[in-house]
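**Q** Pasting the sequence and the predicted coordinates here, then a few questions.
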Amino acid sequence: MAFTGLTPRHDWSREEIADLYTQPLDSLMGLALSVKSANWADGKVQKSQLLSIKTGGCAEDCGYCSQSAHFDTGLKAEKLMPLEDVVSAAREAKAGGADRFCMGAAWRNLKERDVPKIAAMISAVKAEGLETCVTAGMLEPQQAVALKEAGLDYYNHNLDTSREYYTSVVSTRTYEDRLDTLAHCREAGLNLCVGGILGMGEGRDDRIGLIHELSKLTPHPESVPINMLVPIKGTPLGESPPVSVIEMARAIAVCRIVFPKSWVRLSAGREAMSEEGQALCMLAGANSIFVGDRLLTTDNPGETRDEALLGAMGFEHASREETAKPTQAPKRKQTLIDAG
């Protein structure tokens, strides 16, 4: 099949994605870089920052999460942060080079009484000149509309893993519940931030299945975060063996090819990666990272380490407008040859 990497496809078969995923790594990364160069500025990395605005006490039983009320992880449940504290954190994030500010609340679903409070946070962060993203569990259609009217740019609601493996990770909501929330967000006009987590005991076929599920969303998610599991003591997945950085790079490269116009973000897990491992994932096609010392409840490399990494690679952080500026398409057409 002919393939240029310029036009997103929504007819990917699981077999086609598997053929991509299992290519020799040099061939896979070469194709991913060709697609990236056709759609994104070279040597540019967008920075986002994530803040937990409501920590702990979540009614969900996601097996990877320190914030679940089902597990004893030593994390205390806290109330929703005051608006002024959120704005202060957003200003610090902007000063550190982030141009997207993500706010996460540990809720199973957004309650009506909290919609005005979240909307006020969105409006205030937008007023600071930042792009906004929120993750607050499942949404009803009218809630998605209210957040959009407040100025929300992105809603994050990860699929986590394949449809088949999902029940091994979460039992308190279904895959269809997640897809319903994504549909409500699309109907409200929101951009989507949707990805998954590697290293939860799933197999390679589940990683392929996750990417296939994401590829069926129309349009594709504008942002695709790929996370490496950060094992949390006290959670069911706290003793999971680590996934290899090479496997992370494979998944990122396939996402870059399947989602040519989407941000592919190297997300959680960077703290445990070497500088070389992070560089490999960026060379595979990731063009966005989370910055700051913390994500929601786990550590993240700080500004000094990030600047050292980007400097060693000859990369620079840039605004979303600069990063997303298309470059010239490759001079020669890439062709994928069906396996077998």
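**A** Alright, I've got the coordinates.
**Q** Could you use CA atoms for every contact and neighbour count after this?
**A** Noted.
**Q** Show me where the stretch 151-300 of the chain has its strands.
**A** Secondary structure of the stretch 151-300 of the chain (DSSP state E, counting those that start in this stretch): strands located at 154-156, 191-193, 196-198, 223-228, 263-266, 288-291.
**Q** Including distance to Gln23 and mean neighbour count, could the ones you listed go into JSON lines?
**A** Compiled in JSON lines, those are given as follows (distance: least, CA to CA, whole Å; neighbours: other CA atoms under 10 Å):
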{"stretch": "strand 154-156", "distance to Gln23": "30", "mean neighbour count": "27"}
{"stretch": "strand 191-193", "distance to Gln23": "27", "mean neighbour count": "23"}
{"stretch": "strand 196-198", "distance to Gln23": "19", "mean neighbour count": "23"}
{"stretch": "strand 223-228", "distance to Gln23": "19", "mean neighbour count": "24"}
{"stretch": "strand 263-266", "distance to Gln23": "20", "mean neighbour count": "26"}
{"stretch": "strand 288-291", "distance to Gln23": "24", "mean neighbour count": "24"}
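**Q** here's the one I want to compare it with:
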Amino acid sequence: MNKIIAILTVVKLQEAHSKRTVISALRDKVIEGGRINKDEASGLTAAHGTALFELLAAANSIRDHFRGDTIDLCSILNARAGGCSEDCAFCAQSSISAAPIGRYPLKPPAIVKKAAIEAGNHKSKRFCVVTGGRAVSDKDVGKLAAMVSAIKEAGLLPCATLGFIEGEQLDALIDAGLNRYHHNLETSPAFFPEICTTHSFNDKLRTIETVKAAGCSLCSGGIFGMGEQWADRLDMAFLLRDLEVDSVPVNFLTPIEGTKMGGKPTLDPLEALKIIAIYRFILPDKEIRICGGRLQTLGQLNSLIFMAGADGLLIGNYLTTMGRAEADDLNLIDTLGLRYS
């Protein structure tokens, strides 16, 4: 019996060593300028136990090589809430949501500027105005341009999340100082119909094409834990690579009572860290920014996000959920010996 146990132990050690070797080889391939393919990325999803922590360490090495020790911080403001016509299953502001949320029209530029100044005091480099709804009207664009100018006056880089947008509308915002436009894919093309039926994945791609054609920096990522499979996560990652996005927000579903996904469990925290790490392998030179659902999903493992390959962070509160105290996030960055951008 002891001999059998010894043989099994050797086999397990050999398997673990093989996984570590594969992870190390892929890490070196990426650092040397190569790209991993979908089959290689799929192999990384099987990492668990000791191999998972090796995966995190390898992702950290890739982050350090391509992105250095600087963390890009951003904050957001819900500049208009409620009244959305879309049926996104995860969103408290969607047309099918019964979640109790505040509803209000566009906030005045002075309020936006005050919030941007406060964000800057907490080391945020970027400040993003967000509006609920499918798209903005031409009438709204003038007011939003004034917000963009106010953010720029506050000394931060202005960003915007305004849903679908036309080229002329975007040009007006860029003229006012807009630095980056955020428009999530949310998930893979195959899984998207499971989370929204009032617009299509191709609608999203058209908006992304509009942003790229305007020469504006693009922020696009998605939400994890909505019921998607690893194949969906990888499909989105490789599409983001093909689209050459600048920043990739990684959100984890926060189940909100009253939404279609209100009863879903949160992701396992190690699964969440594995997502971050594999995205770093696929998108080695891009900003990978951890956003909504971070604390609800990761809990005490929140401190490992940068060691898993992230180099960006949304600090403060989110749209309809609470975030972490800014001072706690800044203390984490300082403790890890990292810097603010």
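**A** Thanks, I have it. Only a predicted model underlies this, so the values are computations on that prediction, with no experimental measurement involved.
**Q** Which one of the strands of the stretch 151-300 of the first structure lies nearest to Ala77 of the first structure?
**A** Closest to Ala77 of the first structure of these is strand 154-156 (CA to CA; 21.4 Å).
**Q** In the second structure, point out the residues matching that closest one.
**A** Aligned by TM-score structural alignment, strand 154-156 of the first structure falls on residues 180-182 of the second structure.
**Q** mean deviation of the matching stretch from the first structure?
**A** Mean deviation of stretch 180-182 of the second structure relative to the first structure after superposition (mean CA distance after the TM-score superposition for the first structure): 0.7 Å.
**Q** returning to that earlier point: could you export the strands of the stretch 151-300 of the first structure as a markdown table, including distance to Lys54 of the first structure?
**A** Shown next, in a markdown table, are the strands of the stretch 151-300 of the first structure (distance: least, CA to CA, whole Å):
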| stretch | distance to Lys54 of the first structure |
| --- | --- |
| strand 154-156 | 15 |
| strand 191-193 | 19 |
| strand 196-198 | 21 |
| strand 223-228 | 21 |
| strand 263-266 | 23 |
| strand 288-291 | 19 |
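**Q** who wins for proximity to Val86 of the first structure among those?
**A** Comparing the strands of the stretch 151-300 of the first structure by CA to CA, strand 288-291 comes nearest, at 16.3 Å.
**Q** who's in contact with the helix or strand following the closest one?
**A** Downstream of strand 288-291 of the first structure, the next assigned helix or strand under DSSP states H and E is helix 303-313. Helix 303-313 of the first structure is contacted by residues Gly96, Glu275, Ala279, Val291, Gly292, Asp293, Glu316, His317 when judged by CA atoms under 8 Å, 6 or more residues apart in numbering.
**Q** got the contact list for Leu229 of the first structure?
**A** Applying CA under 8 Å, 6+ apart, one finds that Leu229 of the first structure lies in contact with Tyr64, Ile197, Leu198, Gly199, Met200, Pro242, Ala268, Gly269.
**Q** swap that for Asn158 of the first structure, please
**A** Arg178, Cys193, Val194, Gly195, Gly196.
**Q** and if we set it to 10 Å?
**A** If you count contacts by CA atoms under 10 Å, 6 or more residues apart in numbering, Asn158 of the first structure has them with 135, 137, 178-179, 182, 192-197, 214, 224-226.
**Q** Same question for Glu60 of the first structure.
**A** By CA under 10 Å, 6+ apart, the residues touching Glu60 of the first structure are 67-70, 106-109, 137, 170-173.
**Q** can I get those in CSV with neighbour count?
**A** As requested, the contacts of Glu60 of the first structure are arranged in CSV below (neighbours: other CA atoms under 10 Å):
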residue, neighbour count
Gln67, 28
Ser68, 24
Ala69, 19
His70, 17
Ala106, 26
Trp107, 20
Arg108, 18
Asn109, 17
Gly137, 21
Val170, 16
Ser171, 13
Thr172, 12
Arg173, 15
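**Q** Those residues in helices, which ones?
**A** The members of the contacts of Glu60 of the first structure all map outside helices under DSSP state H.
**Q** wait, which of those residues is closest to Val264 of the first structure?
**A** Gly137 (21.5 Å).
**Q** counterpart of that closest one in the second structure?
**A** For Gly137 of the first structure, the aligned position in the second structure is occupied by Gly163, per TM-score structural alignment.
**Q** tell me the secondary structure for Gly83 of the second structure?
**A** coil (DSSP: H, G, I helix; E, B strand; the rest coil).
**Q** ok now the match of strand 154-156 of the first structure, how far from the chain's centre?
**A** Taking CA atoms, centre = their mean, to the nearest Å, one finds the center of stretch 180-182 of the second structure at 12 Å from the center of the full chain.
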